[in-house]
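J.: Okay, here's the prediction I keep looking at, along with the sequence it came from:
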Amino acid sequence: MNFGIVIFDQAEELDFVGPWEMVTMWSRFADGPEECLLVAEKPGPVTCAKGMSVNPHTTFAECPPLDYLLVPGGEGTRREVSNPEMLSFVSTQAQSARAVLSVCTGSFVLHAASLLSGKRATTHWRSLDRLRALGDVDVLEQRYVQDGTVWSSAGVSAGTDMVLAFIAEVAGEAAAGKVQFGAEYYPSTRKYGGFEEHAKAPAYVRSS
């Protein structure tokens, strides 16, 4: 069993590093995937949104079939939704994958790869209206959304919550508990600055 995470220039770092941490904790403590692969279109370093430089393990052309695939978001998705190599890779892998996941604006890549039409999904709060404007996605203002084998999350840190919930779904509560405990992932509920009252705050922030 393997888990692949696509990376590309201007991907948001925490969109994939948070999920990476959850998946590799799953592997270490709860019999999770044998491999967690960072996959890029080409070999060589990928420069992310905040300047982190990451070396992929493999390329689109050399990547084995994946059991699970995650697509992060970031400014780079505005380019990747028109990148035929990216869309071909995602759609081809999705044909045999057990599940496909997106974080933040990675949802737009899933849509461009014909994986999100007619499904429930979410994205970063700044892009909710843009996702609605596509016209064929049931957009929910939730931290993360599951619709069959397609999962999506809100922005940046939300991907960590989504992947932990995903682990609970596919491997059980005990496995997710081991991951959560190993990672000490018990997020504070404290809110700062009153931004939960912001006009653009998603429903799950306003109501929590």
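T.: Perfect, I can see it now. Numbers count the residues shown, from 1 in each chain.

J.: Could you use CA atoms for every contact and neighbour count after this?
T.: OK.

J.: Which helix in the chain has the most residues?
T.: Using DSSP state H, we find that the single longest helix of the chain is helix 13-29.

J.: between the helix or strand following it and helix 13-29, how many degrees?
T.: Downstream of helix 13-29, the next assigned helix or strand under DSSP states H and E is strand 35-40. For strand 35-40 against helix 13-29, the angle by axes from the mean of the first three to the mean of the last three Cα atoms, to 10 degrees is 160 degrees.

J.: Quick one: distance of the helix or strand just after strand 35-40 to the chain centre.
T.: Using DSSP H and E, the next helix or strand after strand 35-40 towards the C-terminus is strand 46-47. Its chain's C-alpha centre and that of strand 46-47 lie 18 Å apart, by Cα atoms, centre = their mean, to the nearest Å.

J.: try it against this one:
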Amino acid sequence: LPNYAFSDQPAMNAFLIPGGFGTRQELNNARLHDYIRSLPASCLITSVCTGSWIYGRMGLLDGLPATNRKEPDRAEMAASGKVPIDRLKEIAPACIISRARVVDAGRIITAGGIASGMEMGFHLLRRAGYDEAFIGEVARVMEYSAAYDLYRRDLEVLVEAPRSAAQT
């Protein structure tokens, strides 16, 4: 059960829309869209997989690079033959489609498929000022070292992340 309703407006540093079949239902959810638009400019807006469809539908990805899952599931193959990243282009024609696993466009960060969400998490640690040794240790403890070493550079960064006071 959720801890908050949209009307509670809890303070947060980042907002995430995960992928999955629920995103299809939320594409036209005006309450969700209004809530996202009400978030302060300092709040990161992130997504994994088809979660970026919602930001695309809202026009938030216009003129920005973004990514999505590149492989279809069985239902997607049978229904339309389109992979989610192609569907993102239909939903958000002004979006600049990237095939990177993680795309950092400043305030908006999108990740491809489910596993790409892990790389987005590591990238968020990097943006928060943690060094590669620490992030590598996190990956090791998670038993994700090999994948981290393979994918950590499959990233498109549009703008440099702002530096925290601890980094200056």
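T.: Yep, it's here. Keep in mind that this is a model prediction, so the values were computed, not measured.

J.: Got a TM-score for the pair?
T.: Overlay of the two chains. TM-score (TM-score structural alignment, normalised by the length of the second structure): 0.71; 135 aligned residues with a Cα RMSD of 2.1 Å.

J.: Which residue ranges of the first structure form strands?
T.: Taking DSSP state E as the criterion, the first structure contains strands spanning 2-6, 35-40, 46-47, 53-54, 58-59, 68-71, 99-103, 120-121, 138-139, 144-147, 150-153.

J.: Now mean neighbour count too, for those strands, in a markdown table please.
T.: Below are the strands of the first structure laid out as a markdown table (neighbours: other Cα atoms under 10 Å):
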| stretch | mean neighbour count |
| --- | --- |
| strand 2-6 | 23 |
| strand 35-40 | 21 |
| strand 46-47 | 19 |
| strand 53-54 | 16 |
| strand 58-59 | 19 |
| strand 68-71 | 24 |
| strand 99-103 | 27 |
| strand 120-121 | 22 |
| strand 138-139 | 16 |
| strand 144-147 | 19 |
| strand 150-153 | 28 |
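
J.: In CSV, list these along with distance to Asp129 of the first structure.
T.: Converted to CSV, the strands of the first structure look like this (distance: least, Cα to Cα, whole Å):
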stretch, distance to Asp129 of the first structure
strand 2-6, 25
strand 35-40, 29
strand 46-47, 28
strand 53-54, 31
strand 58-59, 33
strand 68-71, 20
strand 99-103, 16
strand 120-121, 12
strand 138-139, 9
strand 144-147, 16
strand 150-153, 15
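
J.: Tell me which residues of stretch 32-42 of the second structure come out buried.
T.: His33, Ile36, Leu39 (16 or more other Cα atoms under 10 Å).

J.: In the first structure, what residue corresponds to Arg69 of the second structure?
T.: Matched by TM-score structural alignment, Arg69 of the second structure corresponds to His124 in the first structure.

J.: what do you get for Ala128 of the second structure?
T.: Checking TM-score structural alignment: Ala128 of the second structure goes with Val170.

J.: how much space is there between that match and Gly148 of the first structure?
T.: 12 Å (Cα to Cα, to the nearest Å).

J.: Give the equivalent position in the second structure for Arg78 of the first structure.
T.: Checking TM-score structural alignment: Arg78 of the first structure goes with Arg24.

J.: what's the burial count for its match?
T.: Residues lying near Arg24 of the second structure (other Cα atoms under 10 Å) number 14.

J.: What of Phe29 of the first structure?
T.: 15.

J.: which residues touch it?
T.: By Cα atoms under 8 Å, 6 or more residues apart in numbering, the residues touching Phe29 of the first structure are Ala175, Lys178, Val179, Gly182.

J.: Fine by me, thanks again.
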